[in-house]
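1. Fold the following, please.
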Amino acid sequence: MKTKMILTTALTLITMSMFAQNNDGRIPAKGFAVFEEKGHFQPYNFSRHAVGDNDIQIDILYAGICHSDLHHVFADWGAEEYPMVPGHEIAGRVVAVGKNVTRFKVGDYAGIGCMIGSCRHCDACEHDLEQYCEEGAIMTYHGIDRFNDNEHTQGGYSDTYVVAEDFAIRIPENADIAKVAPLLCAGITSYSPIMQAGVKSGDKVGITGFGGLGHMGVQYAISLGAEVTVFDITEEKREDAMRMGASRYVNVNNPEDLKGLDRTFDFILSTIPAKYDMTMYMKMLKLNGQFGIVGLPAFRNMPSLTVADLIFQGPRKVFGSQIGGIKETQEMLDYSVEHNIYPEVEVIKANGEEIDKAYQNVLDGKVKFRYVIDMRTMK
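-> Okay, the predicted model is just below:
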């Protein structure tokens, strides 16, 4: 009898604890966070908002490590809020759906990219460019979710996420799920400007910076029939570039490699996350060639073009691009799976030491080409 009473009391306490956690509908979550600028990753328990009528809940399987995660953790782009759970390259399974959800059902693969909300009614949103929302896109982490009590968003280095179905990406069941997550940032960030530039078969395309973004840009440009030249600062990636189908590799620290390149390219995509000579690449464009920029270095280390550069280089076009809208992101993912275009990844376990080590390798340029955290291994 005494044993039965003890068990009953224990079960009651457990039930009460679970009710205390969930009686407001919030979803318990756990992940890895930094608690100060340039801090180390540590386990972190927090919660997500309740699954609303138009929301889905995703159990996260894989989360990619993007270079921009490092910029936020290190406050390279301005003041940040801590604790911070980074991660905006998220792939997982749907485990709950709101009553109005029509695009997803429990058991489907689903992904989340860099943003989880926008006003939906401004000019940018009405043209499927939610990333440029006039009221501000809501970022997947380090953002303020004005539709959910202004809570601070936390990212994908965690076990679960709740998101409006309109900002979730459908992942085909036949996708290589361990490699999908980086497509939701690195993929769309390189795909979108290539599409904006109208790259077509026979075009001569340069991809500057051969990292997480650059190696995706190479694959997309080649899939469209372009002749691709890769630019980087080391010899270590030459073999990889040629293996992926590049017709030429240029080590910009080797003057011989740079000879004869002026006025030869229809389009150059810059993914470089550090200071570099932008004018050198402008000179490599044909007249009416285009220079697309997606690499965003730390503010203290920003490259620049002068008005003189723009005027004296003549009719060459320079434009920037920030990820892509939800519609284009879905288009990119479907295209990638159909054409078997994926990032080359190294999958690591979900623990603080592994993530810290991966960050250092990204800083040192030692990753080929994207780290992905297996969130299923989190204890």
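2. Every contact and neighbour count from this point should use C-alpha atoms.
-> Fine.
3. in a helix, that's where residue 219 is, yeah?
-> Yes - counting by DSSP: H, G, I helix; E, B strand; the rest coil, one finds residue 219 located in a helix.
4. any idea how far residue 230 is from it?
-> Look at residue 219 and residue 230: by Cα to Cα, to the nearest Å, they are 11 Å apart.
5. Over to residue 210?
-> Taken as Cα to Cα, the span from residue 210 to residue 230 is 7 Å.
6. cool, and residue 110?
-> 32 Å.
7. Spell out which residues are contacts of both of residue 210 and residue 230.
-> residue 241 (Cα atoms under 8 Å, 6 or more residues apart in numbering).
8. And the closest residue in space to residue 323 that isn't next to it in sequence, which helix or strand is it part of?
-> Closest residue in space to residue 323, ignoring its immediate chain neighbours: residue 189 at 4.2 Å, by Cα to Cα, 6 or more residues apart in numbering. Using DSSP states H and E, residue 189 maps to helix 186-196.
9. And that helix, what does it pack against?
-> helix 212-223, helix 326-338 (3 or more Cα pairs under 8 Å, 6 or more residues apart in numbering; DSSP states H and E).
10. ok and it relative to helix 212-223, angle-wise?
-> If you take axes from the mean of the first three to the mean of the last three Cα atoms, to 10 degrees, helix 186-196 sits at 50 degrees to helix 212-223.
11. how many degrees apart are helix 186-196 and helix 326-338 in direction?
-> Using the same axes, to 10 degrees: helix 186-196 against helix 326-338 is 100 degrees.
12. I'd like the next helix or strand past helix 186-196.
-> strand 204-208.
13. Just the residues contacting that following strand, thanks.
-> 214, 217-218, 221, 226-232, 264-272.
14. Mind checking which of the residues you listed land in helices?
-> 214, 217, 218, 221 (DSSP state H).
15. List the contacts of the third one.
-> Read that as residue 218. With Cα under 8 Å, 6+ apart, residue 218 has these contacts: 207, 228, 230, 244, 245, 246.
16. Sequence B follows; please return its structure for comparison with A:
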Amino acid sequence: MVRPWSFERRDLRTHDVAVAITYCGVCYSDVEAVRGVREPTLPLVPGHELVGRVSAVGDDVTKFQVGDSVAISNCIDSCAVCDECRAGYQNHCTDGSPTLTYNGVDRYDGRRTQGGWSTEYVATEAWVHRLPDALDPAAAAPLMCVGTTSWEASRHWEIGPGMTVGVVGIGGLGHLGVKFAKALGAEVVAFTITPDHVADIKALGADDVVVSSHPDALAAQSRRFDFILDTASGAHDLSPYLRALRLHGTMCLLGITPVVEVETRSLRVGRHSVSGSGTGSPARVREMPDFCAEESIAADVEVLPSAQVTTALQRLERGDVRYRLVLDLADLAAVGS
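-> Take a look at the predicted model:
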């Protein structure tokens, strides 16, 4: 059950930034947390796609001042000393993984982290990200999770002009994957199992749409793609998509499918690769909002008052979202959260 709960954030440390939250996205991982799939420690405040304005800063903060428009992603700290962190890949921290925005453990005081479905958040400035004024805050909120994940993969595999990129599954992750790949200069082909969505997907910027529920349509894609971004969350066979890759092509898994099938021949013939990616490093997250502002990219969102959070979770569970739900937290002040 989701209901109001009053709690206190920590006092500001010297490098901390306090953010008065205006909007926070609703992610399917929030559904899993609320339903107990991820074994949360209760009470729990979900939400890891949050935007707002700086309300206070610690004594040693240099990057922000009160009033700045900012955002916080799904990670808010790392060990800073492991090989991955020192190389700038804090999102792959090996010392217990990065500290999550909620249902994580603060590395300094051991308190459980609480998320962005609240009036305020406190985080160290290195994990707070400036939002350009050109971005609509509500539409920018999902950039901090699904946007970060799609952007990280797009930049790591250097998507750009001359490439043909496929995007499997056009939901929260996939619709931003299409927008990023197109803005980076690639030819973009979307895969969907729903014929009725073809026109909407092309409106996102896709050059072509393949209805993958039609076996002949999928088979006709042989050796077409340099790179395929797989954002689908349901169980599916990777083999037909791997056969659609060109020589040395890569298929990157972003979805949360726990198990996938693959025919080994589809890997060996063409020397194809299956890889995975997740959230971005602070450096990747910082560069993304500026790119989005320059290219007029934002998530396609529906904004609901936070009082309708249960409705939002139910709609996510049944797939009744096009493409992302965001909570307007203005009504929280009335309940004293």
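17. coming back round to it: can you list the buried residues in the helix holding residue 189 of structure 1?
-> 186, 187, 188, 189, 190, 191, 192, 193, 194 (16 or more other Cα atoms under 10 Å).
18. what do we get in structure 2 for the second one?
-> The alignment partner of residue 187 of structure 1 in structure 2, by TM-score structural alignment, is residue 147.
19. Tell me how far the residue nearest to its match when sequence neighbours are not counted lies from residue 307 of structure 2.
-> Leaving aside its sequence neighbours, residue 147 of structure 2 sits nearest to residue 176 (Cα to Cα, 6+ apart; 6.2 Å). Distance, residue 176 of structure 2 to residue 307 of structure 2, by Cα to Cα: 27 Å.
20. Which of the two has more residues huddled nearby?
-> residue 176 (27 against 18; other Cα atoms under 10 Å).
21. just checking, residue 202 of structure 1 touches residue 228?
-> No - counting by Cα atoms under 8 Å, residue 202 of structure 1 does not reach residue 228; the two are 9.7 Å apart.
22. neighbour count winner among these two?
-> residue 228 (27 against 13).
23. pretty sure the more buried one contacts residue 221?
-> Yes - at 7.0 Å, residue 228 of structure 1 counts as touching residue 221 under the criterion of Cα under 8 Å.
24. contact partners of stretch 176-193 of structure 1?
-> Residues from elsewhere that reach stretch 176-193 of structure 1, judged by Cα under 8 Å, 6+ apart: 62-66, 88-91, 111-114, 212-214, 216-217, 220, 269, 292, 294, 321-324, 328-329, 332-333, 342-345, 347, 370, 372.
25. again, only this time at 6 Å
-> Defining contact as Cα atoms under 6 Å, 6 or more residues apart in numbering, one finds that stretch 176-193 of structure 1 is touched by 63, 64, 89, 90, 91, 113, 213, 217, 323, 324, 329.
26. again with stretch 6-26 of structure 2
-> By Cα under 6 Å, 6+ apart, stretch 6-26 of structure 2 touches 49-61, 119-125, 138, 141-142, 325-329, 337.
27. Give the equivalent position in structure 2 for residue 96 of structure 1.
-> By TM-score structural alignment, residue 96 of structure 1 lines up with residue 56.
28. which residue packs closest to its match, ignoring adjacent ones?
-> residue 18 (5.1 Å).
29. Return the residue of structure 1 aligned against the one you found.
-> In structure 1, the residue paired with residue 18 of structure 2 is residue 57, using TM-score structural alignment.
30. Where does that match sit: helix, strand or coil?
-> From three-state DSSP, the assignment for residue 57 of structure 1 is strand.
31. which of the ones in helices among the contacts of strand 204-208 of structure 1 lies closest to residue 363 of structure 1?
-> residue 214 (16.0 Å; Cα to Cα).
32. show me what contacts that closest one?
-> residue 271 are the contacts of residue 214 of structure 1 under Cα under 6 Å, 6+ apart.
33. so how far is residue 343 of structure 1 from it?
-> The value you get for residue 214 of structure 1 to residue 343 of structure 1, if Cα to Cα is used, is 10 Å.
34. Kindly report the same for residue 113 of structure 1.
-> Separation of residue 113 of structure 1 from residue 343 of structure 1 (Cα to Cα): 15 Å.
35. In terms of neighbours, single out the busier of the two.
-> Per other Cα under 10 Å, whichever of residue 113 of structure 1 and residue 343 has more neighbours is residue 113, with 29 against 24.
36. Which position in structure 2 pairs with the more buried one?
-> Using TM-score structural alignment, residue 113 of structure 1 pairs with residue 73 in structure 2.
37. I am finished for the moment; much appreciated.
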